[in-house]
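>>> The sequence isn't on hand, but the structure is:
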């Protein structure tokens, strides 16, 4: 099957230092251009980000500073990229929320304007979510093969959730769970502790402002100290603690930060 194209379509993916559209940088670019006549061409480059790469990001995409130190910067590649993208529509997975915004930001830093106003864009992730619903009702249909009647009644939803959980355990028990790099995170077991460890993120506070890094140390997950160990930041900049306590942060975030500061976080 071939896509019916009027313009060239560039299917793209970017690997980056993180997901902050303003402060993070591109590490790897992969563009595949599909032509209306069926031909295709590829642009694939690794990029020197000119900033440190957080370890937690490197563990996801496998790119480290040593790998990229001799690679061109985005600014050095920018004009060549614009030529490759000229007259093309765009497609990608989570394209609209991430790849295109960080790409536009990168071009602007390179003092070039990557115009998207007249380009058609296909977000494959959005299409996936539109067609394969991620609601409780859809999960009930998928796992239990039954229609959920009375959805959004709290008791009905809770009963359905029990049925879904039991079916998930039945379907996946003893199967390995892997991360995006294929590393085994654990195995599905009919055990609450195991399921807790698999389904809970590395968040320390519920808002995700403070998380565990790969060494299980609390680090800030926002702002100017993102990725830095909390205790080290508070030692070097004690006023940061008061700024958070007096700022527009959740009470849970403030409580967790205080626990870390006092050494009482369990």
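Structure received. None of these values were measured; they are calculated from a predicted model.

>>> From now on I want contacts and neighbour counts done on CA atoms only, so please keep to that.
OK.

>>> contacting residues around the closest residue to residue 94 other than its chain neighbours?
Leaving aside its sequence neighbours, residue 94 sits nearest to residue 125 (Cα to Cα, 6 or more residues apart in numbering; 5.3 Å). Going by Cα atoms under 8 Å, 6 or more residues apart in numbering, residue 125 touches 92, 93, 94, 95.

>>> Residue 125 sits in which helix or strand?
helix 124-131 (DSSP states H and E).

>>> Please spell out which residues along that helix are buried.
Within helix 124-131, the residues that qualify as buried are residue 126, counting by 16 or more other Cα atoms under 10 Å.

>>> put this beside the first:
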């Protein structure tokens, strides 16, 4: 029986180009049994939106002193080894990891399986195929919903239930497939951008909700444009 790693993330939003990872949860499965887990909060170096804290329970205070994304991803990549991934709406989680990995010069090319795609094919009559609705449908117990490790555990249990019920009739659906997500590397903020941004913040007395040093070149450019459009230029 194949081995795989179930992956789930919590993030500050839905767009990997501008939002950030705040928690990683992963479960290693071999022979249908859990053989290891990896979990960490991630300091996004920005304020966590209130709506995300309300959804996940993860606050700014909780991520203080936690690893930055480079250290967190190094641990994840080591944990995953060369195993395929499993996820519920897997491309969402994969896109965030891939986006950060490319920016940090890390290699993350994977095959994967998606319980959302499986459930759409195998359970077409259900009114919803969200992870939580499928958990209730199969009476899978869970602790904290919308926390990465708990959701990864639930996804593993859901996959094994689907596999037990349907793999014999539909073995092709349970084979990992290559995951394709193209990412263009974004370099870090330039020294000139950093100086100008810091001058704008000081001049307009702006309380920024993100660490300037953590910005990419593109993020810094968008932020500068936003400040100029909102507050105007520095008058000499």
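Ah, there it is. Nothing here was measured: the structure is a model prediction, and the numbers come from that model.

>>> What does the TM-score come to for these two?
Remark: TM-score between the superposed chains equals 0.52 [TM-score structural alignment, normalised by the length of structure 2]; 140 aligned residues with a Cα RMSD of 3.0 Å.

>>> The residue nearest to residue 94 of structure 1 maps to what in structure 2?
Aligned by TM-score structural alignment, residue 125 of structure 1 pairs with residue 116 of structure 2.

>>> Which helix runs longest in structure 2?
Determined from DSSP state H, the single longest helix within structure 2 is helix 148-166.

>>> That one: what's the following helix or strand?
Note on helix 148-166 of structure 2: by DSSP H and E, the next helix or strand toward the C-terminus is strand 177-178.

>>> Tell me the residues of structure 1 aligned with that next one.
Under TM-score structural alignment, there's no match for strand 177-178 of structure 2.

>>> How far away from the center of its chain is that strand?
Here strand 177-178 of structure 2 is found 19 Å from its chain centre; the criterion is Cα atoms, centre = their mean, to the nearest Å.

>>> try stretch 73-88 of structure 1
24 Å.

>>> tell me which residues in that stretch are buried?
Buried residues in stretch 73-88 of structure 1, defined by neighbour count with 16+ other Cα under 10 Å: 73, 74, 75, 78, 81, 84, 85, 88.

>>> Map the third one onto structure 2.
Spelled out, it's residue 75 of structure 1. Residue pairing (TM-score structural alignment): residue 75 of structure 1 is matched to residue 70 of structure 2.

>>> thinking its match is in contact with residue 104, fair?
Yes: counting by Cα atoms under 8 Å, residue 70 of structure 2 touches residue 104, with 7.0 Å between them.

>>> distance of the nearest residue to residue 156 of structure 2 once chain neighbours are set aside from residue 199 of structure 2?
Ranked by Cα to Cα, 6+ apart and with sequence neighbours excluded, the top spatial neighbour of residue 156 of structure 2 is residue 6, at 6.2 Å. Computed with Cα to Cα, to the nearest Å, the distance linking residue 6 of structure 2 and residue 199 of structure 2 is 44 Å.

>>> cool, and residue 232 of structure 2?
For residue 232 of structure 2 relative to residue 199 of structure 2 (Cα to Cα), the value is 12 Å.
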